[in-house]
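**Q** Whatever this is, show me its structure:
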Amino acid sequence: MADFQANTRPFAELDRAGRTRRLRRLAEAALTAYAVPVARLTPLAHGQNTSFRVDGADGHRYVLRVQRPDGPGVAQVRAEMAWLSRLRRESGLVVPQPVPTRARDLVTVVADPAVPEPRTCVLCHWVEGRFVDERLSAPQLYAVGEFTARLHLHGARMNGLDRRRVDDLTEFGRTQVDGFSAAVVERAVAAAGGDERIRKAVARARAVRAELGYGSDVFGLVHGDLHQDNYLLHRGRVHVIDFDDCGYGHFAYDLAVACAALAHLPQREELKEALLDGYRSVRPAAATTDPGVLGAFAALRRVQLRLR
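**A** Next up is the predicted model:
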């Protein structure tokens, strides 16, 4: 009886383990679209998306990501995979390498009766490395800065992909021509319980965006969520994963996110300087590293996380 009830309960009523079990069955179905001999499937994380480690019978490892239903749509996920493919091929940066399906598509959409809506799934080769936080060093952050600058050099050329803006405040904001319009800001302030600091942070970010402009030296396709859980260190090199939030924005947004993620560390100032020095070693004239600019985007990021 217990097993029957577990299999028939609405998906929304399941706990994390229950949802992961349902999504595992969907993941198994998704893998049939790929020419990958699967030996073992292991859950990795269940956050906004759900990921599984795939151990292939061919000795290779992969990651299968099952997309959340309220996240980027099929076309947007396909655009993300297209950028990753070009990054691997054209820049030499180590990022996830998408695996095409047998039909040569970079995504597959799978439905399962036990999951309320079809899910977009992608398969990528495993990225080697280890996550570091408390023991991060200045040379490591210098390398992260170099990586970020090279990522932005490539992102400056990636026009026309179907990806959102990374600086939108809310889902409502994404539906407006001006993501910082008065109507968007009013809704954001209301959602934050009337906190007027929201309005000030948005006004500051708007002014900085206008000052920077939208030339390819300051604006393009960016990672959108560059912090310690999304970059790994391997044999002296930086490897970056999880481009699910990638989109168009000012390059300073990426650096502001990376700097803000260091705030809990005692050596944060040294690490921030190393990060920016590494960035300037590739892009020496970048207005992106100006402290006032970074502060404005860091404040905007805090607002976004609060309203998420």
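
**Q** going forward, measure contacts between C-alpha atoms and count neighbours the same way
**A** Fine.

**Q** Residue 20: neighbour count?
**A** For residue 20, the neighbour count with other Cα atoms under 10 Å is 20.

**Q** er, residue 192 actually
**A** Neighbours around residue 192, by other Cα under 10 Å: 15.

**Q** What of residue 115?
**A** 16.

**Q** ok, it touching residue 23?
**A** Yes. Counting by Cα atoms under 8 Å, residue 23 is a contact partner of residue 115 at 7.3 Å.

**Q** any idea how far the nearest residue to residue 16 once chain neighbours are set aside is from residue 77?
**A** Once flanking residues are discounted, residue 16 sits nearest to residue 46: 7.3 Å by Cα to Cα, 6 or more residues apart in numbering. For residue 46, the distance to residue 77 (Cα to Cα, to the nearest Å) stands at 18 Å.

**Q** Do I have it right that residue 98 meets residue 124?
**A** Yes. Here residue 98 reaches residue 124: they are 4.2 Å apart, a contact under Cα under 8 Å.

**Q** to compare against the first, here's another:
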Amino acid sequence: MIDIDIKKLSSRYGRSFTNIDVVVGGVNRTYRVLAGEDVFYLRLYRSFGRPLSQITAEASLLTRFPESPQVGVSRPVATTDGAYVIELSWSGERRHVCLFQGAEGEQFELNNIAHMERFGASIANLHLAMPAVTDGEVRELNPIAIVHDALHALREVPGSDDVVEAIRDEYLPSLLRLDLGNLVSGICHGDPWTGNARFQNGKTVFFDFDDFGHGPFVLDLSTAAWHFAHEESAQNDAMAKALIAGYEKVRPLSVPELEALPLFIKLDEVRSLLFLARYCALSDEMWIEAFEGAKEVFSQSQKS
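**A** Predicted coordinates:
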């Protein structure tokens, strides 16, 4: 059963949508919408935790993103009255939604060195192409604030004592010793993993900018590398090195950025735990698994 009225949606956008299917459930529900051969994606934003001003800033960023031969973004689609972010009824409540152009093409493979080099280069090209400013409220991706938010949220989770202690007593002091002011900053994607990009005709198109904000560029690179951190293996190490090498072919990292990268991979684990604590209802067994995974990442980062 589809819970979006396709006729009303067609009327709002002045298009004849022929099919709509849920492709992602959960926090930010996403639908694949067809209008003949044209493909769009409808994002139903979560009802709490992200103000409208940040959603409109996301739409503004993506509409003004410059054309580039190397990298692009899935742009929002306007309604008949020119709005990019609108309200729709869903499950008895009003939710903000945005319709995006489809990003079709090849998905990057996590076990393919050439793909990882290309993906790293794509993240660097995304950073170089990012507009310096955008309208609306742009959240600050402040590493210290993220850790404090995570500590506050995790204290409410049963069984979190060991992880909270590791973050507070081992990780946070290491992060505080970094001179974050020496890290090159700008507008970041926030979650540039391979599931949020497609490659076609020599160009990478990124989508899902829900976590975008202003912060150190190395945070985007560490987020991509974090996906190789949960299991120590020669293959994962090779993929992470290929990712970083691809990035540096386009935008060489400074010494402070290279020094920060291992700590920022750990920061991405903290960000993941924060997201789970804020927006997801996990069973005790699922939390145990999440905490065990976090301990593994913290251990590997400590060795880096």
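
**Q** Any chance you could compute the TM-score here?
**A** With the length set by TM-score structural alignment, normalised by the length of the second structure, the two chains reach a TM-score of 0.77; 268 aligned residues with a Cα RMSD of 2.8 Å.

**Q** Which of residue 98 and residue 124 of the first structure has more residues huddled nearby?
**A** Shown here are residue 98 of the first structure and residue 124; by other Cα under 10 Å, residue 98 has more neighbours (24 against 21).

**Q** Identify the residue of the second structure aligned to that one.
**A** Under the alignment (TM-score structural alignment), residue 98 of the first structure pairs with residue 76 of the second structure.

**Q** so who does its match touch?
**A** Counting by Cα atoms under 8 Å, 6 or more residues apart in numbering, residue 76 of the second structure makes contact with 59, 62-63, 84, 98-101.

**Q** Repeat that for residue 198 of the second structure.
**A** Residues in contact with residue 198 of the second structure (Cα under 8 Å, 6+ apart) are 103-108, 204-206.

**Q** Can you tell me how far it is from residue 119 of the second structure?
**A** 10 Å.

**Q** which residues touch the longest helix anywhere in the second structure?
**A** Longest helix in the second structure by number of residues (criterion: DSSP state H): helix 255-279. With Cα under 8 Å, 6+ apart as the test, helix 255-279 of the second structure has contacts from 27, 143, 146-147, 149-150, 153-154, 157, 167, 174-175, 178-179, 182-184, 218-219, 222-223, 225-226, 229, 282, 290, 294, 297-298, 301, 304.

**Q** cool, and stretch 62-70 of the first structure?
**A** Counting by Cα under 8 Å, 6+ apart, 23, 27, 48-56, 117-126 sit against stretch 62-70 of the first structure.

**Q** thinking again about what came up before, quick one: the residue nearest to residue 16 of the first structure and residue 252 of the first structure, what's the gap?
**A** 29 Å.

**Q** what's the answer for residue 91 of the first structure, then?
**A** 20 Å.

**Q** Helices along the stretch 201-304 of the second structure, start to end?
**A** For the stretch 201-304 of the second structure, the helices defined by DSSP state H, counting those that start in this stretch cover 218-226, 234-250, 255-279, 284-303.

**Q** what's the closest of those to residue 192 of the second structure?
**A** For these, the distance to residue 192 of the second structure is smallest for helix 218-226, at 6.0 Å, taking Cα to Cα.

**Q** How far off centre is that closest one?
**A** Mean-position distance between helix 218-226 of the second structure and its chain equals 10 Å (Cα atoms, centre = their mean, to the nearest Å).

**Q** Okay, angle between it and helix 284-303 too, please.
**A** Going by axes from the mean of the first three to the mean of the last three Cα atoms, to 10 degrees, helix 218-226 of the second structure is angled at 110 degrees with respect to helix 284-303.

**Q** In the first structure, what range does helix 218-226 of the second structure match?
**A** Helix 218-226 of the second structure corresponds to residues 252-260 of the first structure when matched by TM-score structural alignment.

**Q** that older thread, any idea which of the helices of the stretch 201-304 of the second structure is most buried?
**A** When you average the neighbours per residue for each of the helices of the stretch 201-304 of the second structure (mean count of other Cα atoms under 10 Å), helix 218-226 leads with a mean of 25.

**Q** Translate residue 114 of the second structure into the numbering of the first structure.
**A** Using TM-score structural alignment, residue 114 of the second structure pairs with residue 139 in the first structure.

**Q** go on, residue 25 of the second structure?
**A** Matched by TM-score structural alignment, residue 25 of the second structure corresponds to residue 46 in the first structure.

**Q** okay, now that match: neighbour count?
**A** 17.

**Q** Against residue 222 of the first structure, how distant is it?
**A** According to Cα to Cα, residue 46 of the first structure and residue 222 of the first structure sit 24 Å apart.

**Q** now do residue 233 of the first structure
**A** Noted for residue 233 of the first structure: a distance of 20 Å to residue 222 of the first structure, by Cα to Cα.

**Q** Of the two, which one has the most company?
**A** Between residue 233 of the first structure and residue 222, residue 222 has the larger neighbour count (other Cα under 10 Å), namely 29 against 18.

**Q** Now do the same contact list for the aligned partner of the more buried one in the second structure.
**A** Aligned by TM-score structural alignment, residue 222 of the first structure pairs with residue 188 of the second structure. Contacts here follow Cα under 8 Å, 6+ apart; on that basis residue 188 of the second structure touches 127, 212-217, 219-220.

**Q** Alright, calling it a day.
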